[in-house]
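Q: Make a model of this:
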Amino acid sequence: MNGRDSDDRHRLTVESTGPLDSQPAVSSPTVIGQVSVPWTPVVGHGSAPWTPVAGHDFIPEHDEHEGPLPNLSSTHPRHWKYISEGGATIVFSYRGPPHKVFSNSVLRLRKAVRATPAPEEHKEIGIGNSDVVDEKGAIVKPLEIAEDQEQKIKARGSNESLRSVRSAHSSRSLHHHRSSSNVRDDDSDSDWEDLNPDLTSENEQPDDPTIAFQTRVTSRLVPLCFLPRLESARVGRRWVEELARIGEKARPEARRRVDGIDLERRKGVLADDLVGWLGWAVEIKPKWAFLPNPTHLSAETAPFKLSRCRFCMHGYHSSRAGKEKGGYCPLDLFSGDLGRIKKALGALWDTWIMSNGSINNLKLFVMGKTVKPKSDPPFDYLSPFLRSTNGEEGMREAFVEAIAPMLHSSPLLGTLSTLMRSLDALDIEGVEKLWKEAKHVAMVGLSPKIADDEDEPSLADWEKFVDEYLAHGPYVGTKERYDPNEPQEENLKYWLTSYLMSATFKDCSIMLRFSPGLLDGTESFTNPERDVSMPLLTAIDLDPKSMKRLQKWAELDRDIVQHYAAADRTGDDGQCVDARVVGAVGKGVAI
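A: From the prediction side, this is the model:
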C-alpha cells in the first residue's frame, strides 16, 4: 500500500511513552509516514515516563494463597444503592456500615432480558426499558453480549487459568479478602446466605469478561495505578433476588419493561467507587488527542484533518446542531503544557455551565450526586472542596487552578495520547484502503462493509495483538514488521485490531476522585497504591470495540469532514495545534 509523497510542511515529531526495555535513554526516532517518533513522552513537568513491558511478565498471576471470593451475602441488600445502568449492566454503590472489602466500592451486575408474550413490543420500547420485577424476578435470557463474551473466555480456559487484577491491587483487596471476605454487617437481618448454595455453578461460571480484558490486555498498556480495581464477588441467589426487588423502584421506568438483573449469575464485579459519596469527583471524556498521520489521507480530506482535530470538526456536524460548541479542544488538554491544560479545563467548565451538564465531556459529582449547574449552584456544592475568592464567579478559576497542575504532573494523559495516535497510525482512511486492497475490492463504487468477513477478536487475539504491538509496533524503533508508511496486506488483521484498540482509548473517560476537605494546592495524582483517602486518577470505559463498527466509523469520518468543509465557520480560527510535534508547543500556548 503506497502512501502519498511526503510533504515537509506536515512533518511531525511525536513524543511518546517509555522504551520497551527499562532503559531511560531515548531511542533513535522512527519515521511513521511523515511522523518522526522518539520514545519519550512530554506529559508535564515532574512526571516520569511509564515503561511498558513486552510479553506476559507484566500481568499479575493469581496469588496461590488467595482467599475465597468476597461474599456479598455478608451484607444487607438494602445497603447497596442503585447508581446507574447501561445496555448490559446495572451498578450499585455500597452505602452500609464500614466494611473492609465493600466500603468505597460499587457492584456491577449483568442484566438479562425478560420473557414477554409480545416480543414485538421491544421494538417500540427500545433497548433498556422494563417492567417491575416480582420477588423472584422474571428474568430468563442473559443479554447476548454477556453470552458471547463468556463463550470466548470459556474457550480460553477455566477461572483457574485466569490471571486476576486482584493481586495487582493487593493493598486494596488481597489482605482484606483473606481476613474478612465473610465478615457480616452489624445488622441483625443481614444473613442472606443461601441455605444450599450451588458452589459448583459458582466455580464453573467464568469471571466477568471486563475483568479478563483488563487483566490480560489494557493493564499491559496502561499502568495499573490508573486502572480501576476490578474483581469478582460471590452473589447468592437469595441476596440478588432481594437486591433486584429493592433496587427496581429506583430504576428509570423506561428501563424496567425489557430487562433486569440476571438472577442466574453467581458472580458480580466489584470496582472502586469513583464517584464517591463523601467527597467529590470529576469525569472528563477527553476524546481524540492528536492530528492524524497524513500519509494515507486523500487530497480532499487532508487540508481539513491536518488543521482541525476530530472533536472540533465534529462540532459542525448536523448531529450537533443546537448544542453548545464551547471552546474545548482535546489537543489543549493533551498538550503537556500547563497553560493549555488550564484553557481546556476552563472551556469544559464553560460548556458544562451553558449546557447545564447535558454535554458529557465534563461531569461533576458531589457526595455521589450529579451536579446540574442551573439547579445546583456550583458555589454551594463545591465550596467545601474548592476555595473561591470571588463567590460563584470565582469557582471556575478555583476549579481550573486546583485541577490543572495535578493533571499536568501526571503521566496518564501522555500515555493515553501515545496509545491513541500509535494505534491509529493509518487513520480510518488508510484502514479502508488496506482492506480494499487486501480483499481486491474496487476503490470506488459499492463494496462490502469493512471487515464484514472478519471474526471478532477473541481474548487470545487481543493478547497476541498486544504482544505484537509492544514488540514490533510503530513506536518501537523498527519498521520491519508493521510500517504504517507501507502497511502490508498480510498484516491486515493487525491493523484492523490496532484501530479497534485505538477506538477504545479515544472513547474512554478519566475520573478524578477527591476525598472530603479543601484542596490546598499540594495534592497530586501520585497514588501507586490507589489509596482511596488520597486523590485518584482513573481511566475508565476501556471496553473492546467491535469489527462491525469499522464501516460506520469510515462513513462518519467522511460525513464529518464534508459537514465541516461546507459549514459557516465565521469566527473559527481554523487551527488545532498538536503540541507533540516539532515546533508546535510554543505556538500552541498562544492559542
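Q: When you work out contacts or count neighbours from here on, use the C-alpha atoms and nothing else.
A: Will do.
Q: any idea how far Ile261 is from Val366?
A: 27 Å (C-alpha to C-alpha, to the nearest Å).
Q: For these two, indicate the residue with more neighbours.
A: Taking other C-alpha atoms under 10 Å, Ile261 and Val366 do not tie; Ile261 has more neighbours (28 against 22).
Q: correct me, but the more buried one touches Ala244?
A: Yes: Ile261 sits in contact with Ala244 when judged by C-alpha atoms under 8 Å, with a separation of 6.3 Å.
Q: Nearest residue to Ala281 in space, please, no chain neighbours.
A: Closest residue in space to Ala281, ignoring its immediate chain neighbours: Arg513 at 4.4 Å, by C-alpha to C-alpha, 6 or more residues apart in numbering.
Q: next helix or strand past the strand or helix carrying the one you found?
A: Using DSSP states H and E, Arg513 sits in strand 509-514. The helix or strand immediately downstream of strand 509-514 is strand 536-540, counting by DSSP H and E.
Q: Show residues contacting that next one.
A: Strand 536-540 is contacted by residues 225-228, 508-514, 525, 527, 530 when judged by C-alpha atoms under 8 Å, 6 or more residues apart in numbering.
Q: List the contacts of the residue nearest to Ala281.
A: Contacts here follow C-alpha under 8 Å, 6+ apart; on that basis Arg513 touches Leu274, Val275, Gly276, Gly279, Trp280, Ala281, Val282, Pro535, Leu536, Leu537.
Q: change it to 6 Å
A: Leu274, Ala281, Pro535, Leu536 (C-alpha atoms under 6 Å, 6 or more residues apart in numbering).
Q: What count of nearby residues applies to the closest residue to the third one other than its chain neighbours?
A: For Pro535, the nearest residue in space outside its immediate sequence neighbours is Phe514; the separation is 4.8 Å by C-alpha to C-alpha, 6+ apart. When counting by other C-alpha under 10 Å, one arrives at 26 neighbours for Phe514.
Q: before we go on, could you also do this sequence so I can check it against the first one:
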Amino acid sequence: MARVEIIPELYNTTLWEFKAEGNANIILSYVGENIRFSATVLRLRKETEFDTTINSQYFTNSYINYAMKPLLGSKYVGESILLEVQPEFLKALSKAILKMRSNKRTQKDIDPNQHYAMLIPDYTKFSNNNPTLSIEFKPKWAFLPSSPFIENSVKLQSCHFCMHKYLKRSSANEITRYCPLDLFSLEDKRVRKAVEALLACPESYLKLFIQGMQIEIGKENWQSWLYEFFEVDYSESNDEEHKNTHVIDMLIALLIQAIMEERDLFRSLKMLQKTLDELDIEGINKLIIFHRPKLSEPSLEEWKLIVDEYMKRIAINNTKNDNARQFVITNMDKMDNKQILQRIYEYLMSATLKDCSIIFSFQKSNGTNTQDVTQQKPHISPIFQNNEGLQQLSLSETLSPTIYKYPYNDKLYVYKVNVIDLDPKPLAKLSYYQELDKKIVRNYLKCGATNKCSE
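A: The predicted structure is shown next:
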C-alpha cells in the first residue's frame, strides 16, 4: 500500500523552492529548517490533456512500486510518500515559483486538482555539506529496431534516438553526436564518446548539479563550479583552457567509472527495452488494427499480473536469442486477446523505460580504500524509512587509462545511483507514438541522413 500522509507544517509556500521541471512534472526543493524534511523534494503533476486517473500521483506511485520496481530492483528505485494537498496550496505554489521557471515551460502550470503530491529524497544531495556533484541523464532509446513491418529499411541502419534528433533540428551541424548504443555498449571508448556528446549538447538529456543546484552547462565559466568538488588547485595557472579541459576530463572519467561499476543496471535496461518492445510501434499498431482488442487502462492489480506474465516469459525464453522474437512476429495472427493485450501493455512499459532518467551523485569519500564505505554516512531524509546504499570508486582504477587525457590521483569517491521518471504511459499515447514514428522516418530520409548505428 502507498504511504499517505497529511503534514500541516509543509503547506507553506515559503518552504519550497523551484528546482527543475520536465514536460509532466515540477520538482520543488524543501528549504525550511526542519531537519526531518532535509534533502527532500516535492514532485507535482502539471496540467495534462490525458486521463488524470492514471496520471495521478497516487497511481504513479503505485505503478512504480508494482511494475517498475520488480523490473529494475529496489536498489535503483527509491522510496516515496504521498502528501495530501489542497487546490489553494497548489495555486499559491504555482504563483510563487512562476518567475523561476523557463518561459518555454510556463504554458503548463501545476495541476490544482491533484489530490496528492509526491515527497521523495533529493538524489542530488547527501546528509553532510561536503561538495556534491550530481549528473542526471536520459539514456533514451537504446533498442535498435529491426521490425519487418517497416516499409523503409532505414531503421535497420539507425537507432530510434539517432533518427529522432533529425526531427528536432533543421541543420545537421546542430545535431548531437550522442547515440545511446555507444552508452549501452559498455566499451570504454564508446561510453566516453557518448558522455562527451551529452556534455557538448546536453539539451534536456543531461543535467549537472553542484550542491543540489543545477548548473547550466555551456554557460560562461560553468567549469569553475567543478574546481572545488575535484579539489584541484589552479592558483598558479593562468591557462583557462587547460584548467577547464582538465576538470571536464575528470568529470567524464568519474561518470564513466560509475557507469562501468553499474554495468548490470545498463544491461538490465537494455534487455528490458528490447524485450518489452519486441514488435516496435508498427507491430503494435497492426495488432490494434487487425484484431481490434478492447482496450482499457490496466488497474494496479492488472499491472502486477502483466509484469508477472512478462517475467515468466523471459524466464522461459533465452533473451539473448532473437528466435523467440521472430516466433512472436511470425505467429501474430494466432495470438488470442489476452496475448495481444499483454504485448500492448508491455510496449507502454517499454515507453516508460525509454524515457526514464539515471542520476549519479558523488562526494569525496571518508574511507581509505575502495572496500571501506562504512565511514560515509548513508544519506536519507529522516522522514523516509529506508537508507540509501553508497558505493565507492577511485579514478586511479579506470579500466582503460589510455582514453583519458590526464593522470589522476588516488582520491576515493562515494556515489549513489537511482532511476527516476518512471511514470506510466497512457493508452492515448499509442497513436502519438505511431505518428511520431512516421514523422521521424520521413524527416530522417528528408535530411538525407546516412549514419549507421551498431550494437
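Q: quick one: TM-score?
A: The TM-score (TM-score structural alignment, normalised by the length of structure 2) is 0.75; 401 aligned residues with a C-alpha RMSD of 3.9 Å.
Q: hmm, back to that, run the contacts of Arg513 of structure 1 past structure 2 and keep the common ones.
A: Contacts conserved in structure 2 for the contacts of Arg513 of structure 1, counting by both residues aligned by TM-score structural alignment, their matches' C-alpha atoms under 6 Å: Ala281, Pro535, Leu536.
Q: The aligned partner of the second one in structure 2: what's it in contact with?
A: The reference is to Pro535 of structure 1. Using TM-score structural alignment as the criterion, Pro535 of structure 1 maps onto Tyr415 of structure 2. Contact analysis of Tyr415 of structure 2 by C-alpha under 6 Å, 6+ apart lists Ser361, Phe362, Leu390, Gln391.
Q: any idea how far Leu119 of structure 2 is from the first one?
A: Between Ser361 of structure 2 and Leu119 of structure 2 the distance, using C-alpha to C-alpha, works out to 19 Å.
Q: which residue packs closest to the residue minimising distance to the centre of structure 2, ignoring adjacent ones?
A: Geometric centre of structure 2, nearest residue: Ser357, 0.7 Å, by C-alpha atoms, centre = their mean. Spatially, and ignoring its direct neighbours in sequence, Ser357 of structure 2 is nearest to Lys138 (4.4 Å; C-alpha to C-alpha, 6+ apart).
Q: related to what we said a few turns ago, reformat the contacts of Arg513 of structure 1 as TSV; add distance to Glu490 of structure 1.
A: Listed next are those as TSV, based on distance: C-alpha to C-alpha, whole Å:
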residue	distance to Glu490 of structure 1
Leu274	43
Ala281	46
Pro535	46
Leu536	43
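Q: For Ala471 of structure 1, state which of the residues you listed is nearest.
A: Within the contacts of Arg513 of structure 1, proximity to Ala471 of structure 1 (C-alpha to C-alpha) peaks at Leu536, which comes in at 30.6 Å.
Q: relative to strand 357-364, how tilted is the biggest helix by length in structure 2?
A: The longest helix of structure 2 (DSSP state H) is helix 240-261. Counting by axes from the mean of the first three to the mean of the last three C-alpha atoms, to 10 degrees, helix 240-261 of structure 2 lies at 110 degrees to strand 357-364.
Q: right, and the helix or strand after helix 240-261 of structure 2?
A: helix 263-276.
Q: now stretch 24-35 of structure 2: how far from the chain's centre is it?
A: 20 Å (C-alpha atoms, centre = their mean, to the nearest Å).
Q: who's in contact with that stretch?
A: 15-21, 40-46.
Q: Alignment lookup: Leu227 of structure 1 to structure 2.
A: Using TM-score structural alignment, Leu227 of structure 1 sits opposite Val77 in structure 2.
Q: likewise Lys372 of structure 1?
A: Alignment note: Lys372 of structure 1 maps to Glu216 in structure 2; criterion TM-score structural alignment.
Q: Find the nearest non-adjacent residue to that match, please.
A: Looking at Glu216 of structure 2 with C-alpha to C-alpha, 6+ apart, the closest residue is Trp222, at 6.9 Å.
Q: Centre of the chain to the lengthiest strand in structure 1, how far?
A: Using DSSP state E, we find that the single longest strand of structure 1 is strand 105-114. The chain centroid and the centroid of strand 105-114 of structure 1 are separated by 19 Å under C-alpha atoms, centre = their mean.
Q: Quick check: buried residues in that strand?
A: Ser105, Val106, Leu107, Arg108, Leu109, Arg110, Lys111, Ala112, Val113, Arg114 (16 or more other C-alpha atoms under 10 Å).
Q: can I get the residues you listed in JSON lines with distance to Leu556 of structure 1?
A: As requested, those are exported to JSON lines (distance: C-alpha to C-alpha, whole Å):
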{"residue": "Ser105", "distance to Leu556 of structure 1": "38"}
{"residue": "Val106", "distance to Leu556 of structure 1": "35"}
{"residue": "Leu107", "distance to Leu556 of structure 1": "35"}
{"residue": "Arg108", "distance to Leu556 of structure 1": "32"}
{"residue": "Leu109", "distance to Leu556 of structure 1": "33"}
{"residue": "Arg110", "distance to Leu556 of structure 1": "31"}
{"residue": "Lys111", "distance to Leu556 of structure 1": "30"}
{"residue": "Ala112", "distance to Leu556 of structure 1": "31"}
{"residue": "Val113", "distance to Leu556 of structure 1": "31"}
{"residue": "Arg114", "distance to Leu556 of structure 1": "34"}
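Q: For whichever residue in structure 2 pairs up with Leu274 of structure 1, which non-adjacent residue is closest in space?
A: Mapped onto structure 2 by TM-score structural alignment, Leu274 of structure 1 lines up with Tyr123. In this structure, Tyr123 of structure 2 finds its nearest non-sequential neighbour in Ser361, 7.0 Å apart by C-alpha to C-alpha, 6+ apart.
Q: Give the equivalent position in structure 1 for that neighbour.
A: Checking TM-score structural alignment: Ser361 of structure 2 goes with Arg513.
Q: what's the spacing between that match and Ser410 of structure 1?
A: 14 Å.
Q: And for His175 of structure 1?
A: Taken as C-alpha to C-alpha, the span from His175 of structure 1 to Ser410 of structure 1 is 28 Å.
Q: more crowded one of those two?
A: Ser410 (22 against 16).
Q: I'd guess Ala281 of structure 1 is in a strand, am I close?
A: Yes: looking at Ala281 of structure 1 with DSSP: H, G, I helix; E, B strand; the rest coil, it is inside a strand.
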